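Q: Based on what follows, work out the 3D shape:
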Amino acid sequence: MKINEYTQGLVLGILSFVLWGFLPLYWKIVEAVNPFQIFAHRIFWSFLFVILIIILKKKGQDFRRELSNPKTWVSFIAPSLFISINWMTYIWAVNNDFVIETSLGYYMNPLILIFMGRIFYKEKLNTLQKWGLGFAFAGVILKTLLYGRLPLISLAIAISFSTYGFLKKKTKVDSLTGLAFETLIIGIPAIVYILYVEISARGISGNLPYYYWLLIMTSGIATATPLLLYAESLKRLPLKIMGFIQYISPSISLLLGIFAFNEPFDKWSLSAFALVWIGLGFFTYSQVLLLRNERRKPD
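A: Next up is the predicted model:
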């Protein structure tokens, strides 16, 4: 393992999940816009933002070459589909006061990602990581039982995003080109939908203040930035590590749901999430030991 690359992956991954954790604040700001329209705008402005970065980094020729490759188009259909499901579910849930349930979904997600890493990449866990996974799994199960029903929002978010991460790890093109393809594939029907609702007077124009256009345009930056960081991190870290650092995002969202959005959260819910935090503590300590041992090795 290259320690510099590993450390870069950790930093990029942690930053991406911190940004994702605070994202509910943004969706609440634009909640006056219909969730389906938010989703369509998110795709469209993300694509424009990514294309701008491609132009600034002078990678336009590489992107055009991939555009003429049918295999590249095919390889990004599935990731585009799963990230679309994730985005749409997440936006709808946040704007309908299910932030804590989305948090549970993202707590479930690492467990699925770690399972995929074990099955498809034969990634092994050390003792501390096994203890961490055990506590985290117990917390997720307890929280699921406390709901008293099948948490469909949580399951949709967890399965869609973990599958997206797994598929992204298998793609061969660079992160920027990959995100451009994903937003292009989803963006084609998205722009058609935006034009339709605007022409039929059901969109932003004429129904909301003009500054909502400026707010919704920034969704491209809010979407593309953490996704690019996440994709770069995936290239540098094993899935089992990505699985654990993803707990940062739902922890932030959980705190927002409790203290910023005043969603219900009782002592039993606290107990369930406490188990997850204990598991995260085991994992964090294992990472400290791993990095310390790697630095001690002679070059």
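Q: all contacts plus neighbour counts: C-alpha atoms, from now on.
A: Fine.
Q: quick one, what contacts residue 153?
A: If a contact means Cα atoms under 8 Å, 6 or more residues apart in numbering, then residue 153 has 89, 93, 101, 102, 105 as its contacts.
Q: Out of these, grab the one that's most surrounded.
A: In terms of neighbours by other Cα atoms under 10 Å, those top out with residue 102 at 29 neighbours.
Q: which element follows the helix or strand harbouring that one toward the C-terminus?
A: Per DSSP states H and E, residue 102 falls inside helix 99-120. The C-terminal neighbour of helix 99-120 among helices and strands, as given by DSSP H and E, is helix 127-147.
Q: Helix 99-120 and the top helix by length along the chain, what's the angle between them?
A: Across the chain, the helix with the greatest residue count (assigned by DSSP state H) is helix 267-296. Angle, helix 267-296 to helix 99-120, by axes from the mean of the first three to the mean of the last three Cα atoms, to 10 degrees: 40 degrees.
Q: mind listing what's buried in helix 267-296?
A: For helix 267-296, the buried set under the neighbour-count rule, 16 or more other Cα atoms under 10 Å, comprises 269, 272-273, 275-284, 286-287.
Q: next one: stretch 134-146
A: Buried-residue list, stretch 134-146, by 16+ other Cα under 10 Å: 134, 135, 136, 137, 138, 139, 140, 142, 143, 144.
Q: How far does that stretch sit from its chain's centre?
A: Mean-position distance between stretch 134-146 and its chain equals 21 Å (Cα atoms, centre = their mean, to the nearest Å).
Q: what's it in contact with?
A: 104, 107-108, 111, 150-151, 268-269, 271-280.
Q: one more, for comparison:
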Amino acid sequence: MTPLRLGYLYGLVAYLLWGFFPLYFKLLRPTGPLEILAHRVVWSVAFVALLLAVMRNIGFLRFLLRRPRALAGVGAAATLIAINWFTYIYGVNSDRVVETALGYFINPLVVVLLGVLVLREQLRRAQWAALGVGALAVAVLTVDYGRLPYLALTLAFTFGGYSLVKKRLGLPAAEGLFVESAVLAVPALVFLGWLAASGDAAFGRVSAGHTVLLVLAGALTAIPLLLFAGAANRLPLTALGMLQYVAPILQLACGVLIFHEPMPPARLVGFALVWLALIVFTADAVRHARRNRRSRRDSEVGAAAAVPAPR
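A: Predicted structure coming up:
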């Protein structure tokens, strides 16, 4: 299998797993969102530590400990992803899967907005148009919900911020996930210990299957992230960008078709505006990537023509 095809396979499997996450987290009831989050963190550390031990790649920790700014960045990334995970789990288990799907549809637009606000990037006109349509969609959905779709916005901004921090850190996927989870593991273990001591823990008290599902939350967290990293190393950015819509489409389908969450006309209009913004955004990204490839090819041809022929 060629690297490109392998990249598509990795990316598709990662987004399929993320797309069906609502089905998994529903199975973890009656466990509360904070307990699920704590188990997700603790078992992620255990799973990735085992993976790194097999890969014999623990030495990176010494390198990281000599970089205090990188450690601060890891702390920021860990905080953002913890908020994101908690919000998502809370949304799924409070029957708001449709709103969580909206968050991941909005996320690409938020990443562009963060590029302007934080990195001072200049946007093309099509990107500004996509952001404007996205803002209109949020306004329509606010009227429909009777409030800001705060779950969706929290998911979009925390994951957008997490992506920005991760891009600046430049850590490999497994190592980065291990350090982020390790930062969160101490408060997670303290919280789980307090729950067990107070008799409020669901772990080990519901059923054997439920306990196994909580333990597997660590692997289920790590595997899609590792597959995504493999895809990112093999695919063009535009291809990866188009694949990312697989997950929220599946999450939306789960919310509407499986969990029978309401989708009134006004909400459908809001989603349609989000999709229009994404179409504009994606079409512009594809057109810009093709233009860049053409420019590079023309430059290479021009450079080759300028080389004098051997005498």
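Q: nearest to residue 47 of the first structure, of the contacts of residue 153 of the first structure?
A: residue 89 (19.8 Å; Cα to Cα).
Q: That closest one contacts residue 157, doesn't it?
A: Yes - Residue 89 of the first structure is in contact with residue 157 according to Cα atoms under 8 Å; the separation is 6.7 Å.
Q: can you list contacts of stretch 281-300 of the second structure?
A: Against stretch 281-300 of the second structure from outside (Cα under 8 Å, 6+ apart): 109, 126, 127, 130, 238, 241, 242.
Q: Who wins on neighbours among the residues you listed?
A: Per-residue neighbour counts (other Cα under 10 Å) across the contacts of stretch 281-300 of the second structure peak at residue 109, which has 26 neighbours.
Q: Look up how far residue 3 of the second structure lies from that residue.
A: 29 Å (Cα to Cα, to the nearest Å).
Q: same question, residue 103 of the second structure
A: Distance from residue 103 of the second structure to residue 3 of the second structure, by Cα to Cα: 31 Å.
Q: do residue 260 of the second structure as well
A: From residue 260 of the second structure to residue 3 of the second structure the distance is 40 Å (Cα to Cα).
Q: returning to what we had before: for the buried residues of stretch 134-146 of the first structure, give me TSV that also has distance to residue 116 of the first structure.
A: Below are these laid out as TSV (distance: Cα to Cα, whole Å):
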residue	distance to residue 116 of the first structure
134	16
135	19
136	16
137	15
138	19
139	20
140	18
142	22
143	22
144	21
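Q: so who does residue 18 of the first structure touch?
A: 248, 249, 252.
Q: Just tell me what it corresponds to in the second structure.
A: Correspondence of residue 18 of the first structure to the second structure, assessed by TM-score structural alignment: residue 16.
Q: any idea which element its match lies in?
A: Per DSSP H and E: helix 3-19 holds residue 16 of the second structure.
Q: buried set for that helix?
A: Buried residues in helix 3-19 of the second structure, counted by 16+ other Cα under 10 Å: 7, 8, 10, 11, 12, 13, 14, 15, 16, 17, 18, 19.
Q: Could you do stretch 229-248 of the second structure as well?
A: Within stretch 229-248 of the second structure, the residues scored as buried using 16+ other Cα under 10 Å are 229-232, 234-235, 238-240, 243-248.
Q: Quick check: of those residues, which lies closest to residue 73 of the second structure?
A: Taking Cα to Cα as the measure, residue 73 of the second structure lies nearest residue 229 of these, at 19.0 Å.
Q: you'd agree that closest one is up against residue 170?
A: No - look at residue 229 of the second structure against residue 170 with Cα under 8 Å: they stay out of range, at 11.6 Å.
Q: how far away is the residue mapped onto residue 212 of the first structure from the second structure from residue 259 of the second structure?
A: Matched to the second structure by TM-score structural alignment, residue 212 of the first structure sits across from residue 210. For residue 210 of the second structure, the distance to residue 259 of the second structure (Cα to Cα) stands at 20 Å.
Q: Likewise for residue 141 of the second structure?
A: Distance of residue 141 of the second structure to residue 259 of the second structure, computed by Cα to Cα: 20 Å.
Q: Equivalent analysis for residue 178 of the second structure, please.
A: 33 Å.
Q: Quick check on the two: which one has the bigger neighbour count.
A: Between residue 178 of the second structure and residue 259, residue 178 has the larger neighbour count (other Cα under 10 Å), namely 22 against 17.
Q: Please give the element, helix or strand, for that one.
A: helix 173-198.
Q: For that helix, give me the average deviation versus the first structure.
A: Average distance, helix 173-198 of the second structure versus aligned residues of the first structure after superposition (mean Cα distance after the TM-score superposition for the first structure): 1.4 Å.
Q: Give the buried residues for that helix.
A: Using 16+ other Cα under 10 Å as the test for burial, helix 173-198 of the second structure gives 173-185, 188, 191-192.
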